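K.L.:
attaching a predicted model along with its sequence, questions to come.
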Amino acid sequence: MSCFFQLLKASLLAGLMLLFTTGFSPSGAVAQENQGKQIFVEAESFADLGGWKLDTQFIQQMGSPYLLAHGLGKPVGDAVTQIDVPAKGVYRVWVRTFDWVARWDASGHPGSFQLSIDGDLLPVTFGTQHKRWAWHDGGEVQLDPGKVELRLKDLTGFNGRCDCIYFTQDLDVQPPQPGGVMSSWRRKQLNLPAETRQVGPYDVVVVGGGYAGMGSAISAARMGCKVALIQDRGVLGGNGSSEVRVWAKGNIRRGEYSRIGEIIEEFADRATKSPGTYEEFGDSLKEQIVRAEDNIDLFLNQHAFDAIIKDQHIQSVDMLNTKTGEVVRVAGDRFVDCTGHGWLGVFVDADREMAEDGRMGMSNMWAWDEAKTAQAFPQTPWALDLKMQDFPYPRDHHGQWFWESGFDKDAVGDAEGIRDWNLRAVFGAFNAMKNRDGAADHRNAWLTWVAYVGGPRESNRLLGDVVLTQEDVVAKRQFPDGFVPSTWSIDLHYPKEQYAKSYPDNPFISKAVHDNRVDRTFGYPVPYRCFYSRNIDNLFMAGRNISVTHQALGTVRVMKTCGMMGEVVGKAASLCVQHDCSPREVYEKHLDELKELLRLPGKARRAKPGAPISIDPGALPEAPAYGPFTGRDPAKMKGIVVDDRNAQTAGKWSAGRTGGKYIGYSYRYASPNSGASAKYSIKVDQPGRYQVGVRSAPFDNRSTSAPVQVICGDQDVTQRINYQGTQDGEFVPVTIVNVAKGQSVQVLIQSAETKGLIHLDAVQLLAQ
C-alpha cells in the first residue's frame, strides 16, 4: 500500500510557484515535510467531492472549510483524490472531525464515515468521538512510495464531516489543534509562501455576495468603479440563493427615489413559496449578471477572514480560497461589509452591538414530496425525540421559515451548533412522519431537500452616524438622506410558547410578532447614514448588519430591501472615488449629487466616476412613486384630488383597504382624541371659487362630527363633518373658498373632540 503527495525539490518549487501564481495545486491542498515524515491533506481539496458538500459557514469558528456528508439519510458518494507518498514507512493516520450530536449526549453516531487508502478501509470509524472539532486517531498504516487513492466513505447520509487528514511517522505525537483561520501550523503544513500574494488596489471591495453585496458591486461598477466582490460560497444570493431558499421580500421601486431597486429587479428570484425550488432562485442568472460587468472581479469560494487597518482606515482584506487553501490579500480604497454577521467590521473593530438576548435565530428550511411507492427512512435515535403533535405539520410539503432556533445562543461563536440543532429538529420531525405516529399517512413520503446552509437573521449590527429605531420607522421620522424604502413590518421572531415550554433550552419553532404600524405599502425611507461606519472612515455596510436597533432590524432585514441598500452604497462609493472623500463626507458635502445619481435608471453607467452618463438599452421606465394604484386614480376624478399620501401627518394613523372604495393606495384612520392630525397644502394654478371636500368612509365606526379646518389667505373656516358617508364613499363638502392665482389651500384634519374614528383618504377642490 502507498499513500500521499511527494514533491521532490524540483516539483516542490514548481508546485509552490503554481500555487503562488494561480491559487491551484494539481493535487489540492496537500503538503509534506521532513522528507515525508509528515503529510497533510485538506478534505476540501479532494479532486472529486462525490456527494460531499463543501461547508464554509463556520471557518471563523473552527479554522477551515470542511466536507459535509449531507445525504438526507442516504450515504453520499465517495469523495476521492490521489496523492503521492514520498517514502516507505509506518504512518499514524489522524482525521480532524467530531461526533456532531455528542454535545447533547444523544444516542448513536449519525456522522460516521471511514477512510479508504488504496482500496483498503481503515478499521476505525470516524465521527464517533469528541464533542468538538478534534483529531481522531485512525491507527497505523504501512505505506509504500507512489500514487495512492484516498476515499472518504460516508456510512449514514446524516452529516458526517471531515476537515483534514494528517499522516505522520512520529507515531507517538498527536498533531496540535490548528487554531484560528489559516493558523501558522496549517500554513506550514500547506507549504504556503511566506509572502501573501496581493491583488488590487480596487476602488471598492465588497465582502459578501448576497442581495446587498450584489447590489453594492453592480451599482458601483456601473458608476465606473473597479470592484472586487468576495463570496465564500460557490453561488451568489446569500439567503436568496438555492442553498437557503428564502424568497426575496420587500417592495422596490417606490418613494421619492423610485429608481432604487431596478438593479435588484434584474436578478431577484421569482419563488412562489419559501422554500421554493432550486430553479426559482436563479443562481446562474445572478452570476451571469455580475460577470457581465467588466468592472467587477468576482471571487467565488473565497472567504474573507482578516483585514489590515491603519489609523481607522482599512487597507486590505485577506481571503482564503476555500478549495485550495491559498491566501490572497485584496487591497482597496473603500470597503463594504455585506457579510450579514458584520465580519469585516469585527476584523477592524468597528463600533457595533448585538442584542444581549431575544435575538432572532437561524432557520434551516426543508421540503418533502410523495413518491408512487413506499419509501424507507432510517430511524434517528440521535435526533430530537418528536411525535406528530410536537411540531407544526409541514404545510404544502414545506418546513417553512418558522423552523428556527438559537434565540439566546451565541449567534456567531456557536453558529454550527445552532445549525446542527436545527438539523436534529428536522430529521426528528421526518422520523415521526415516517417511523412513528405519522407512518400510516406518509408511507410514500421522502425528503427532497433540507438546507444545510443556515439562514441567520440577527447577529452583529455595525453602528453609523444614525442608529435607526423602531420609533423612527413608525413615526416616519424624516431624514434628509432617507432613500431606501423599507416596506416590511417590524417583524421580530420569538420562540413559540408551546415549544419554548417543551424545549426551554433551545426551542426550534418560532412565531413572528409584527408591529403593523409600519407603512407596508409605501415604506419608510431608511437614511444613508445607517450605511457607513461611524469610526472606520472607509467602511460602508449594507444588509442586515447596518446601523439599526434590534427592533428596527425587523423591518430592514428582508432581501430586496437589503439589496436596495447596496444600490445606494455603490453610488455613494463612486462619489467617494470622484471626490477622494469619505462616506461621511458624501453626506456632509455631496448629498445633492448622491440624490441625482439615485434618480438615474438602474442601467445607467459611466466609464469612470464623474464621467458622462449613458443609459443601456432596456432600461426600465420610472415607476410611480408609490407603485401602481390599488384604488381609484385621483387624476381621473373631477377637480383637484389629492391623496392622503401627500398629506403631512402627526400622531398614530393606521392604514386600511377594506372594501376597496378608497382613493390612490389606501385610506388611513385614527382614534378619537388621540392627537392624530393631518395637513394638506394644495397649490392652485387657476384662480376662482372652489368647493373643498374631504373623502368619507362607509363605516359605522367613523365619527359623525369631526372638525376640519380650511385656510386660504385670510379665510379660516372650521366645520364639523360626518365621515360615515354612503356605501360608495363620497366627498363631504366642508366650505367654499376664493383662491387667487398661485395661492395655496390648507386643509387640516383633526381628531380632537370627536366620537368614533376619523378618516383620512383624499381632499377635493372642485371649481364652482
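P.N.:
On my side now, so go ahead. Residues are numbered from 1 along each chain as shown.
K.L.:
C-alpha from now on. contacts and neighbour counts both.
P.N.:
Will do.
K.L.:
who are the neighbours in contact with residue 321?
P.N.:
Counting by Cα atoms under 8 Å, 6 or more residues apart in numbering, residue 321 touches 23, 301-303, 327-328.
K.L.:
from residue 633, how far out is it?
P.N.:
With the distance defined as Cα to Cα, to the nearest Å, residue 321 ends up 55 Å from residue 633.
K.L.:
got another one to weigh against that:
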Amino acid sequence: MQHKEERDYDLVVAGGGLAGICCAIAAARRGARTAIIQDRAVFGGNSSSEIRIVPIGSALYSSWMMETGLIAEMLLEDRATNHETFKDGAINTLYDLNLLHFLTREPSLDVYANTRIYEVECDEQTGTGERRIAALSGLQSGSGKQYRFRAQQFADCTGDGVLAQLAGAAWKYGRDGRDDYQESLAPVLADAMTMGSSITFYAKNTGAEQPFTAPAWAKRIDSQEEVGVLRSCGSIGQERFSGFWWLELSNPFHVIDDFEQIKHELTRFVLGYWDYLKNRSVHKEALRTFAIDWIGSYPGKRESRRVVGDVVLSERHVLKDARWPDRIGCSGMFIDLHINGGILNKLEPPELSNLDSHYKNYTMIAPYSVPLRAMYSKDIANLWLGGRNISVSRVALGAIRNQCILASLGQAVGTGAAYALQHRLAPRQLAEPGSDHLSRLQQQLLQDDVHILGLARTGSLTSGCRARASSERPLDLDRPAAEERWVCLDQEWGQVFPVTQSSVERLAFFVANSGDQEETVTVRLARLERIWDQDHGELAIQTQIVIPARYEGWVQADVQREVAAGYPYRVSLGGTAHVRWRHAQEQAVGTLSQYRAFHPAGGPEARNRSLPSLQPEELVIPPMDKWVEPKRTRHSLCMHVTPQSTPYGAGNVISGAVRPYALPNVWMSDPTAAMPQFVELLFPERTQLNEVTIYFDVDLNTEYAVRPGRHKSPECVKAWRLLCREAEADEWTLLHEEYANYQRLRKVRTQTVTATALRLEVLETNGAAYASVYGIEAFLRS
C-alpha cells in the first residue's frame, strides 16, 4: 500500500460546499489550525460552476431575513466583482475563484481539493464507552497521494454524512413515520422516499439558426403533458435562460448508491426536453436561434443521509420557534418538500404548494431557531455536523436545506469548534443550556454577524452611550405604489409596522371600492412580539370604516387609544370582495404585509383530494387560522398612523440588535437631507477603546440570487469616516476612513484612544439618498 502522508490539525472539515467553507473559515479565523477536504475540483457544493444551483436563503420567503456573517461577506464580494447575473445555470468560474480566494487567504487553513475520504479510524474510551474519531484517510485523485488526517475534532459537512456513516454513527435516510416525531406532514409509515437530484442546463441566443438533433439515447418527449403537471418553463424568451429546477429524479433510484444512474437519466431528460422545445413545442420558432451552452455533469442533491444528534429538529419546532437556549442560528424558509418521484411523477406538481393553497399556507412558516444540539452526532463525541446532513427530521429538512441557511449554520459550527478546542470541550459540553461557555459562544457568533433570533449583543462600550444624529427618517407607508397593485379584501389582509408612540389617534388607508354600494370594513389593530408572528396577537383596537361606492382614495378611522410603544403591530382589513387595498410605494424596513389563512376544516382543497400525495396516509393538513406572508411577492400596504411612528432614530445603533426583529433596529437619515450625515455616540465618561465594529445596511430583504452582476447594495454606505473626540471642546480626531465599501460588517482596529464621543460620518452611499446603519460597537481588546 502506498505510504500515507500524515497531517495533524485541530479541526478537519470534510465537505467543500458553502456550509463546509463557512465552517472551515470561521474556525481558522478563531485560531484553530484547520483543514478542509473537498472531493471535487472546485468548492461551493451545489452552487459551484459544476452544478450551478443559485445559493438562496431565508429572505426569499421571510422579510428582512437575509443571512449575514461569512456568507454575506462572500456573496457581497461576488456580486460586486462578478459580471454575471445569478441564476440557475449561470454561475461561472469567477464565483468558484471568489470562494477559493476566501479559503486560501486564511493562514490557519489548509485546502485539499479532489480528495475523497474512504476510511475513518475511531477510538473508544475505556470505561465510558465514548467513541471518537481519531483520523481520516483520503485519496487525492490528481496526484494519487494518500493522506491521513489526525485532529482533535472533525466536522461532517459532506451533505451525504460520509464521516458519520464510516464512523458508525446513527443516521436516517428517507421519510420518517408520522409517529416518529409527531409530524402531520410525514407519512404514516416510514419509507425510503427522498427529494430528487437535479441537473440544470444553460441556453443562449446565438443570433443565427441553431438546429438540434438529439442523440439516440436521449429521452423522447412529444408534448408538455408528458413532462407532467405545472412544470413551468417561464424563463423561455430571455436572451439567456436556464432550466429547470423541476428536472429532478429520485425514487426508485437511491440518491447516493445510484448516483451515476441518476446522472445519466437526468442527462437523457435534459437532452430530450431540449429536443422537444426546439423541434416540436409551441416555443420552437422563438428558440430557432438558441443553443444549449452548458449542461451540468454533476447532479445537485436535495436530500440524502441525516445524522442523528442530541436534538432532532422536527415539524413542531419549525412551526413555532422553540427559542432554544442553545440557539446558534435560524431559518426563514418554508417547508419545501418536493413531490415523490420527481419527473417520473406525471400526475402531480413538482411542489404541492404550487397547486394546493391549504397545503401552501400550512407550510408557510415564520422564522425559527436552530439549536447547537442538532449540530453534532449523538454517538461520536468529537463529530460536528454541517450542511444538509444535520440532525433534522425529513419534514424539517424541507425548511432548512437552502444553501445560505446551511452556510450560516456552518459558520456557527466552525466558531463553536474553535471555541471548544480552545477550552478543551466536547461539542455536547459546549451546547449545555445555561452554561457560561454557551453564552460566550453565542456572543462570538453575534459579533461575527451570525443571525440568532431574539438575542442581543452585550459587552460593547457603546451600550451605555447617548446617541444623536444629524437627521432621521420617519416611517413612511403613505405613498401609493405607482403601479396599479392592490390586494383584494375578500380575505383579510394585514400590515405589520412598528409603533414607537404611546397612543394611536387615527389610522388611514388607501383603498378602492368597485361596488355600487358603500362598504363597511372591520379594522383591527393587534400587538405582536415579532414582525413575522403568525398568531392573532393581542387585540388593541377594533373599529370600522365606511368606504363610499365607486371610490378610490384615503379612508380614515379615528380611534384615540393608548398602546404599548416599542412593539410591532398588525393592522388588518377584510370582509368584502368589492374593496381593494393599495400597495405602498416601498416596503419600509421592518414592515411587511400578511394575509389571514383561515381553514377550520383542515385537509386539501376539494379539487385536489384525489391526488396520491394528499391522501391521509401520506400527510394531514390540520385546521388553521394563521397569518401568512405572501410567498416571493412581498410588499407593504399603503397606510398612515397618527401620531407618526419614528422607528429609525439614532438610538438603534446601540440597541444591541442589528437587524429587524420587533422593531427595525436601524438608523436611517432623512432622504431629503444632503450628505454628509452622521450619527454620534456620547459616552457617559472618558472611555478607552481600540476596536469599533459597524453593521451597515446591505438590504436584508433581497436575496443574493436576484442581484445582478457588478451589484452593490444602494443602501450600503460607500464612503465613511470614523472619528473620536476626547473632550467636549476638542476637535474630532480621524480614526479610520474608507471610500469604496460594499460590505455590511466592518471591523476597525486602531491604536488605543480615550474618547468621550464617537462619530460615524456618512459621505456617500452606493446609490441611496439616505444613510442607513444597523449598529456601532466599541471594545477595548488586549
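P.N.:
On my side now, so go ahead. Predicted model only: the values in this text are computed from it and were never measured.
K.L.:
where do the helices sit along the second structure?
P.N.:
Using DSSP state H, the helices found in the second structure span residues 18-29, 70-81, 93-104, 162-167, 178-181, 259-279, 315-319, 357-363, 394-397, 403-422, 427-430, 436-447.
K.L.:
how far off centre is the second one?
P.N.:
Right, the one you point to is helix 70-81 of the second structure. With Cα atoms, centre = their mean, to the nearest Å as the basis, helix 70-81 of the second structure stands 14 Å off its chain's centre.
K.L.:
mind giving me the packing neighbours of that helix?
P.N.:
Judged by 3 or more Cα pairs under 8 Å, 6 or more residues apart in numbering; DSSP states H and E, helix 70-81 of the second structure is in contact with helix 18-29, helix 93-104, helix 403-422.
K.L.:
ok, the fourth one next?
P.N.:
Counting contacts by 3+ Cα pairs under 8 Å, 6+ apart, the secondary-structure elements packed against helix 162-167 of the second structure are strand 115-124, strand 146-156.
K.L.:
try the longest one
P.N.:
Identification of packing neighbours for helix 259-279 of the second structure by 3+ Cα pairs under 8 Å, 6+ apart yields strand 248-249.
K.L.:
which strands and helices lie in contact with the strand it packs on?
P.N.:
Applying 3+ Cα pairs under 8 Å, 6+ apart, we find strand 248-249 of the second structure packed against strand 197-198, helix 259-279.
K.L.:
re earlier: among the helices and strands packed on helix 162-167 of the second structure, which is nearest residue 5 of the second structure?
P.N.:
Closest to residue 5 of the second structure of those, according to Cα to Cα: strand 146-156, at 4.7 Å.
K.L.:
stretch 544-557 of the first structure maps to which residues in the second structure?
P.N.:
Taking TM-score structural alignment as the measure, the second structure aligns residues 388-401 with stretch 544-557 of the first structure.
K.L.:
from what I see, residue 87 of the second structure and residue 54 are in contact.
P.N.:
Yes. Counting by Cα atoms under 8 Å, residue 54 is a contact partner of residue 87 of the second structure at 5.8 Å.
K.L.:
so these two - more neighbours on which side?
P.N.:
Remark: of residue 87 of the second structure and residue 54, residue 54 carries more neighbours, 22 against 19, as counted by other Cα atoms under 10 Å.
K.L.:
translate that one into the numbering of the first structure.
P.N.:
Residue pairing (TM-score structural alignment): residue 54 of the second structure is matched to residue 247 of the first structure.
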